[in-house]
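Trainee: Provided below are the primary sequence and the corresponding predicted coordinates.
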Amino acid sequence: MASPSPAGVVTPRLETRGVSKSFGSVLALDDVDFEVRAGEVMALVGDNGAGKSTLIKCIAGIYSMDEGEVYSDGQKVSINGPKDAARLGIEVVYQDLALCDNLDVVQNMYLGREARDILFRLKEPVMESRTAEVLRGLSVTTISSIRQQVASLSGGQRQSVAIGRAVMWNSRIVILDEPTAALGVAQTRQVLDLVKRLAEQGLAVVLISHNLHDIFEAADRITVLRLGRNAAVFERRAVTQQEVVHAITAGVPTKVPGVGATETEAEA
């Protein structure tokens, strides 16, 4: 187990140490470390099959870890299912968004968590007020009515609703899986601005994306996985896109016994 952080070092909001996960004979994650701090956007990148989705699903409690430990604000915690992750304030916005097109914005924000009175009647004014408050707090101004059906929204507006739902429930860590996939230029800008606002509000944000332009626009740090192993962690301001691409495609695992730091890491 790693020694306690020295004075002056920021304790991560969420940290994993030595996570390994196999599916039969396939080793999807091998001794992976990962962290994200409060108030930052940590990008998680890697080629297809690098282990990004597996790591996130372990953090979200969908998959159980074969090995490894999880820490929240420096305290060791157990995540044995999605409810454990939710109690820790972990919310994931998956690429498919999990929105119901036939329901309006308010109904989607409260989906499965509806506010009801003692007679089990929906507390519509409460839900409307809270929905408007959350979207206003995130500076989401492009949705004309919180009572319009989600089917009528653009891709960027739909992503805003999904992110708003994630932060509504006392979230502390928000994980975004390819939030700008298939969006146009204006919608991508809208979503990236929203991602940065989440960090400005003190949340720990994990951004998964194949689009390095988006990564360099929104992220503070970048974690690279390659073939299920750690390949690098970069400060975004101190690295080039070419160096990140090299780590994604040819980076040397950082925790293989007998193998030193990569050339990029040695220069950092």
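Mentor: Thanks, I have the structure now. Computed from a prediction, not measured in an experiment: that's the story for all the values here.
Trainee: Every contact and neighbour count from this point should use C-alpha atoms.
Mentor: OK.
Trainee: Pull up the gap between the residue nearest the centre of the chain and Asp33, please.
Mentor: For the chain, Ile175 is the residue whose C-alpha lies nearest the centre (Cα atoms, centre = their mean; 1.6 Å). Ile175 sits 16 Å away from Asp33, going by Cα to Cα, to the nearest Å.
Trainee: Same question for Asn102.
Mentor: In terms of Cα to Cα, Asn102 sits 41 Å off from Asp33.
Trainee: Which one's more surrounded, those two?
Mentor: The neighbour count for Asn102 versus Asp33, taken as other Cα atoms under 10 Å, is higher for Asp33 (20 against 13).
Trainee: Comparison target, given below:
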Amino acid sequence: MADRKKHILGVENLSKSFGHVRAIENVSVDFYAGEITAIVGDNGAGKSTLIKMLSGAERPDRGKICINKVEHNFFTPSEAIENGIATVYQDLGLVNCMDISSNIFLGLEPLRKGIFVDKARMKRESRELIEKLRIGISDMDLLAGNLSGGQRQALAIGRAIKQGGRILILDEPTAAMGVKETQQVIELLLNLKTQGYTIIIITHNMQQVFSLSDRVVVMRQGRVAGDLSTGESSHNEVVGLITGMEGVS
């Protein structure tokens, strides 16, 4: 039921231009705890600009971003992370020559006696996080470069959570993955959903939109063309909204 959902993140009349190009205009959308929302649209529809503003990489020209109904202004991605918004881009940002725990704690390394990096603590807490997320990696000494695509995506998500992310934004989380790896990531996202995380995915995979997400927000020419429950909409309806051909048979 919609009235039982806990509102976590909302944007109101968000607009952004680059020179004379209006990237997004008057975008309003809400996101909820324990829900997976897919954002879809053609290239240039405004998806990336919206995500960059939510993640602190771009500042809106006007409009509001609210977390738990409190307005926030992010000047940097680190400020967004401090407020619980963590973004995992397609390149994942992993350091291939570093092990699991070093990637999870990248930039957050705990010190022992104020001088030495506490590797034992890093491994212990990394193992606890990996087990909690049911990622399926047992050796914290494995290098990120030796992981499968699904494991790498899971590691990047784990790092986002370690940074304090409760609102997770994922850019094409299963792009170029095989069936098995894709299923690993899907199972992880569903697990996080049951733990109450707010999950936003940017994807072109329409099958995944309907199998994974609870809602789909369609963007077209910088505006929200539709905000639908995936259980009450269809592939054709969403494609029609993406292309502007809705209602055309």
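Mentor: That came through, no problem. Worth saying up front: this structure is predicted, and the values here are computed from it rather than measured.
Trainee: Drop the TM-score for these two in here.
Mentor: The TM-score (TM-score structural alignment, normalised by the length of structure 2) is 0.95; 247 aligned residues with a Cα RMSD of 1.7 Å.
Trainee: ok so, going back, report the contact partners of the equivalent of the residue nearest to the centre of structure 1 over in structure 2.
Mentor: Superposed on structure 2 with TM-score structural alignment, Ile175 of structure 1 falls opposite Ile169. Neighbouring residues of Ile169 of structure 2 by Cα atoms under 8 Å, 6 or more residues apart in numbering: 51, 85-88, 199-202.
Trainee: CSV for these, including secondary structure, distance to Met245 of structure 2 and neighbour count?
Mentor: Converted to CSV, these look like this (DSSP: H, G, I helix; E, B strand; the rest coil; distance: Cα to Cα, whole Å; neighbours: other Cα atoms under 10 Å):
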residue, secondary structure, distance to Met245 of structure 2, neighbour count
Ile51, helix, 25, 20
Ile85, strand, 34, 26
Ala86, strand, 34, 27
Thr87, strand, 32, 27
Val88, strand, 32, 20
Ile199, strand, 28, 24
Ile200, strand, 25, 24
Ile201, strand, 24, 23
Ile202, strand, 21, 22
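Trainee: residues in contact with the residue of structure 1 most remote from its centre?
Mentor: Within structure 1, Leu119 marks the point farthest from the mean C-alpha position, 37.1 Å out by Cα atoms, centre = their mean. Applying Cα under 8 Å, 6+ apart, one finds that Leu119 of structure 1 lies in contact with no residue.
Trainee: what's the answer for Lys52 of structure 1, then?
Mentor: Going by Cα under 8 Å, 6+ apart, Lys52 of structure 1 touches 44-46, 208, 225, 228.
Trainee: farthest-separated two in the residues you listed?
Mentor: Taking Cα to Cα as the measure, the contacts of Lys52 of structure 1 span a maximum distance of 15.1 Å, between Ile208 and Gly228.
Trainee: what about Ile48 of structure 1, neighbour count?
Mentor: Let me fix one detail, which is that residue 48 of structure 1 is Asn and not Ile. As a burial measure, Asn48 of structure 1 scores 12 neighbours (other Cα under 10 Å).
Trainee: Need the counterpart of it in structure 2.
Mentor: With TM-score structural alignment defining the correspondence, Asn48 of structure 1 maps onto Asn43 in structure 2.
Trainee: Assign a three-state SS to that match, would you?
Mentor: Assigned state for Asn43 of structure 2: coil (three-state reduction, DSSP: H, G, I helix; E, B strand; the rest coil).
Trainee: Distance of it relative to Tyr197 of structure 2?
Mentor: Separation of Asn43 of structure 2 from Tyr197 of structure 2 (Cα to Cα) stands at 27 Å.
Trainee: Which parts of structure 2 are strands?
Mentor: Assigned by DSSP state E, the strands in structure 2 fall at 7-18, 21-32, 35-40, 62-67, 70-72, 85-88, 111-112, 116-117, 167-171, 198-202, 215-220, 223-229.
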